[in-house]
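*Asks:* I'll drop the sequence and a predicted model, then ask my questions.
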Amino acid sequence: MTQAVEYDVVVLGAGPVGENVADRTRAAGLSTAVVESELLGGDCSYWACIPSKALLRPALARADARRIPGLSVAVQGPLHTQAVLARRDEQVSHWKDDGQVGWLDSIGARVYRGRGKLHGPRSVVVDGPEGEHHLLTARHAVVVCTGSRAVLPELPGLIGAHAWTSREATSAHEAPGRLAIVGGGVVGVEMATAWQALGSQVTLLARGDGLLPRMEPFVGEHVAAALKEAGADVRLGASVAAVDRPGGGTGPVTLVLEDGSRVEADEVLFATGRAPRTDGIGLESVGLEDGSWLSVDDSCRVEGTEWLYAVGDVNRRALLTHQGKYQARIAGAAIAARAQHVPLLESDRWGAHSASADRLAVPQVVFSDPEAAAVGLSLADAEKAGHRVRAVDYDIGSVSGAALYAEGYRGQARMVVDLDREVLLGVTFVGPGVGELLHSATVAVAGEVPIERLWHAVPAFPTISEVWLRLLETYRG
């Protein structure tokens, strides 16, 4: 039996992005339905951000402690792997979403469990887990917040090999003796850091000539060197040609590389890219391509429509949870303004309806050892965009606060300066603890703070943030 219900807003996907859209539209007084086929809270809560950082935190804390005389001797032993995994399980609420259900209930959003599918303009059909069917119609907006999924390459033998994706890597209940990781991006590097620390012998295979290729080249060099010191086997320029795993995908796995060499492992993780989770959600019913990324304007409204929005990973502007939540705030405010027939320019006192930070000032932290943190443009990207720029580098290890933070601190900072306007287009750090420096860099880049004013943002002594003063001094020469 199909039940028809009308709402002001219907949200497809109840990850952090969909939850934030619902929060904003409910706060504006709009009735809102949220549709989710898996756990409320999405990948970030159960298979990505939260569990990965729960696995990484003990590894990074131990690494920091080992760099401090007087403490290093006490932390030379292995991590208690089962204790780390147990804490990870607690952080993801043992893969139960009762808390998320309660929160959505508290804001007055109506939750529909099941697979949601567009059924023409402003309509969504939900097939529930017990065979029930719901037809939801939206007076003002349907918002697609279905996120992205891991993509496996087409390789001989991979089908049936039961390879890990990021989901299996963050939810595994024991450390494999040997773990091969294919991919030198964020997921590959973070999982190599975590599982090497948890007792696996990691082999990291990166097709390019460096790790973390979207960041400044020196970042990948620092991270690769540290992984090697930790005992991981890091191979650059390594491409997998085939996978061999006999025994129904339960025995050892062999990776055949293009150069003919082989890598033996007990498990293999492919961290080789993402695709939008827009297949099978009825895009074709509104004239869009099934399974495609969705192009949006700066209010996250799908181009060519008046009622359809795409927020978070699905619009491909910045595949990061915090950027998706930022977009959700933008979209929610825009939907509310349009529903109230208020022109965006009149209601947009704080720039709340126009997403710009997901193009020019995207911050990201890679929780490897050492940490990597960047916001805005790299030097290569700035030059490619036609800016007249100068890169200013500084050795973080020579800053007083860094020397106190850890014995033999190794790290590097770079700021990319727009020479015509004397503002920062990008900032990158690599080194222990640098993730906490990133928000200051984000404020400088997003706010287009003139270098003349940055001189008056005095860093506290003795902290690693003194690197800001040294970068400015180096720029002035």
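*Replies:* Okay, I see it.

*Asks:* all contacts plus neighbour counts: C-alpha atoms, from now on.
*Replies:* Noted.

*Asks:* need the contact list for L204.
*Replies:* When contacts are counted by C-alpha atoms under 8 Å, 6 or more residues apart in numbering, L204 touches 180-184, 188-189, 192, 232-235.

*Asks:* Structure two is appended below for comparative analysis:
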Amino acid sequence: MTETENIAHSNYDVVVLGAGPVGENVADRTRAAGLSTAVVESELIGGECSYWACMPSKALLRPVIAQADARRLPGLSAAVQGPLDAAAVLARRDYWASDWKDDGQVGWLESIGAEIHRGHGRLSGERTVTVTAPDGTQKVLTARHAVAVCTGTRAVLPDLPGLDEVRPWTSREATSAKAAPGRLVVVGGGVVATEMATAWQALGSQVTLLVRGKSLLNRMEPFAGELVAEALTEAGVSVRTGTSVESVTRENGTVVVVTGTGDRIEADEILFATGRAPHTDDIGLDTIGREPGSWLEVDDSLRVTGSDWLYAVGDVNHRALLTHQGKYQARIAGAAISARASGAPVQADPWGAHAATADHDAVPQVVFTDPEAAAVGLSLAEAEQAGHRVRAVDYDLASVSGAGLYGDGYRGRARMVVDLEREILLGVTFVGPGVGELIHSATVAVAGQVPISRLWHAVPAYPTISEVWLRLLEAYRDN
């Protein structure tokens, strides 16, 4: 018997590569439709979000935000002036990361009838995945209908000489560290950089934030980055924009950073939050004539361009690098795979059951800094670049009664971008304490293309921060 003949073979309707939230949701939808489904994972079931991103980062940030909110309230502020109990915060973080054990996630996948294959999965031809287990044994999984690539992304480190010896943090180390470093340099100006600067500064680190560009959060409206930068500076973070990193070394345990202007900064740890790359470099794309390490282009049903069996769902297709958007795509992809498998019609027209239309028009995001920044849809600049005739309507959130009651000295801003041809909203941005809970109302308005004339009849409860909706509509009407 040959070595190939010794390899076990199994057939399924669907094979899912990657068991993060995206892969789990694809499996859930295909299993709900009665399709046999295998899920392949080389790390922890639950993926990046559960152990190194969404869950641990928000567990670190929640006490920081709660304390900041409490300090804005007379009668309570005096009681919360001391430092956070870092050990308790980290212990709660560990709980929300399930102590980096995936028993619960395994149990859930098994409960829906998906079969889990531990090991590194690689495409080995059309509709075929070869799984190499930790002990080196292999098995071949064949998919009758679809293979869904849900392998996500990995952190990108800059090409700096000797960086490996420095042992830099990426988002994984930043969210799983066991103690606050005395001094932390954060490189980057996006979501991970601003959130981790917020968290670790509050937990006792002296944080320096180095930003190559001129502003923070440059994918949002400019005022979002401005307000966050202002608050970080007031909290004690040294924010340096227009600053590049020329070299990084570790000398006697100390990280030494030399900037483009020749400044020398010493720290205990350095975090690079400078981008993500697709986790497709070693999944066998070359065996099906595609470039290893590339983003996978898909149609709105999440099927890879030029294929009738390969799907790419979540971050790996580069449409929207957000967990909630990836889970949305997974629901769409699972439904599309199931429809095609059964021979049912595929509703792939915009806003159809098998079209991820929201990826283009209504992607929401919250940055959990203090203040929070939340946005959905297009910014003013994006709307203008797309050729829409638009008008931006701004309002000072501090002027809303509910915001003033939320906390003394409230600072924030809201903007809605109005399509003047159709009088619908193309985008909405809120910045201020507590605004993350406002963004779903904006998402409904944008995704639903609700006419402004109808929004007048959506009455905000008084006195809440959501009263800003009324003020924005009044500003649009009166100017």
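*Replies:* Thanks, I have it. A quick note: this is a predicted structure, and the numbers were derived from the prediction, not measured.

*Asks:* ok, back up a step: how about the contacts of L204 of the first structure in TSV, adding distance to E448 of the first structure and neighbour count?
*Replies:* Shown next, in TSV, are the contacts of L204 of the first structure (distance: C-alpha to C-alpha, whole Å; neighbours: other C-alpha atoms under 10 Å):
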residue	distance to E448 of the first structure	neighbour count
A180	42	27
I181	39	27
V182	38	24
G183	34	24
G184	32	28
G188	33	25
V189	31	26
A192	36	29
A232	40	22
D233	41	17
V234	38	20
R235	39	20
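
*Asks:* of the residues you listed, closest to L71 of the first structure?
*Replies:* Checking the contacts of L204 of the first structure against L71 of the first structure with C-alpha to C-alpha, the nearest one is A232 at 24.2 Å.

*Asks:* how far away is the aligned partner of that closest one in the second structure from F368 of the second structure?
*Replies:* Using TM-score structural alignment, the equivalent of A232 of the first structure in the second structure is V237. According to C-alpha to C-alpha, to the nearest Å, V237 of the second structure stands 16 Å off from F368 of the second structure.

*Asks:* Then V444 of the second structure?
*Replies:* Taking C-alpha to C-alpha as the measure, V444 of the second structure falls 21 Å from F368 of the second structure.

*Asks:* do L163 of the second structure as well
*Replies:* In terms of C-alpha to C-alpha, L163 of the second structure sits 29 Å off from F368 of the second structure.

*Asks:* what about those two, which has more around it?
*Replies:* Taking other C-alpha atoms under 10 Å, L163 of the second structure and F368 do not tie; F368 has more neighbours (26 against 15).

*Asks:* picking up where we left off before, helix, strand or coil for the closest residue in space to the match of A232 of the first structure that isn't next to it in sequence?
*Replies:* Spatially, and ignoring its direct neighbours in sequence, V237 of the second structure is nearest to V207 (5.2 Å; C-alpha to C-alpha, 6 or more residues apart in numbering). Secondary structure assignment for V207 of the second structure (DSSP: H, G, I helix; E, B strand; the rest coil): strand.

*Asks:* Give the equivalent position in the first structure for V207 of the second structure.
*Replies:* Aligned partner of V207 of the second structure by TM-score structural alignment: V202.

*Asks:* on that earlier part again, the residue nearest to V237 of the second structure: what's it in contact with?
*Replies:* Counting by C-alpha under 8 Å, 6+ apart, V207 of the second structure touches 183-186, 197, 200-201, 236-238.

*Asks:* Looking at the residues you listed, which are in helices?
*Replies:* Among these, the residues falling in helices (DSSP state H) are 197, 200-201.

*Asks:* thinking again about what came up before, any idea how far A180 of the second structure is from the residue nearest to V237 of the second structure?
*Replies:* In this view, V207 of the second structure and A180 of the second structure are 11 Å apart by C-alpha to C-alpha.

*Asks:* picking that back up, so can I have JSON lines of the ones in helices among the contacts of V207 of the second structure showing distance to A91 of the second structure?
*Replies:* What follows is these, written out as JSON lines (distance: C-alpha to C-alpha, whole Å):
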{"residue": "A197", "distance to A91 of the second structure": "19"}
{"residue": "W200", "distance to A91 of the second structure": "15"}
{"residue": "Q201", "distance to A91 of the second structure": "17"}
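
*Asks:* Closest one of those to P364 of the second structure?
*Replies:* Nearest to P364 of the second structure among those, counting by C-alpha to C-alpha, is A197 at 22.2 Å.

*Asks:* which non-adjacent residue is nearest that closest one?
*Replies:* Spatial nearest neighbour of A197 of the second structure, excluding adjacent residues (C-alpha to C-alpha, 6+ apart): V207 at 6.4 Å.

*Asks:* before we move on, the earlier item: state the distance from the match of V207 of the second structure to P78 of the first structure.
*Replies:* From V202 of the first structure over to P78 of the first structure the distance is 15 Å, taken as C-alpha to C-alpha.

*Asks:* Nice, that's everything, thank you.
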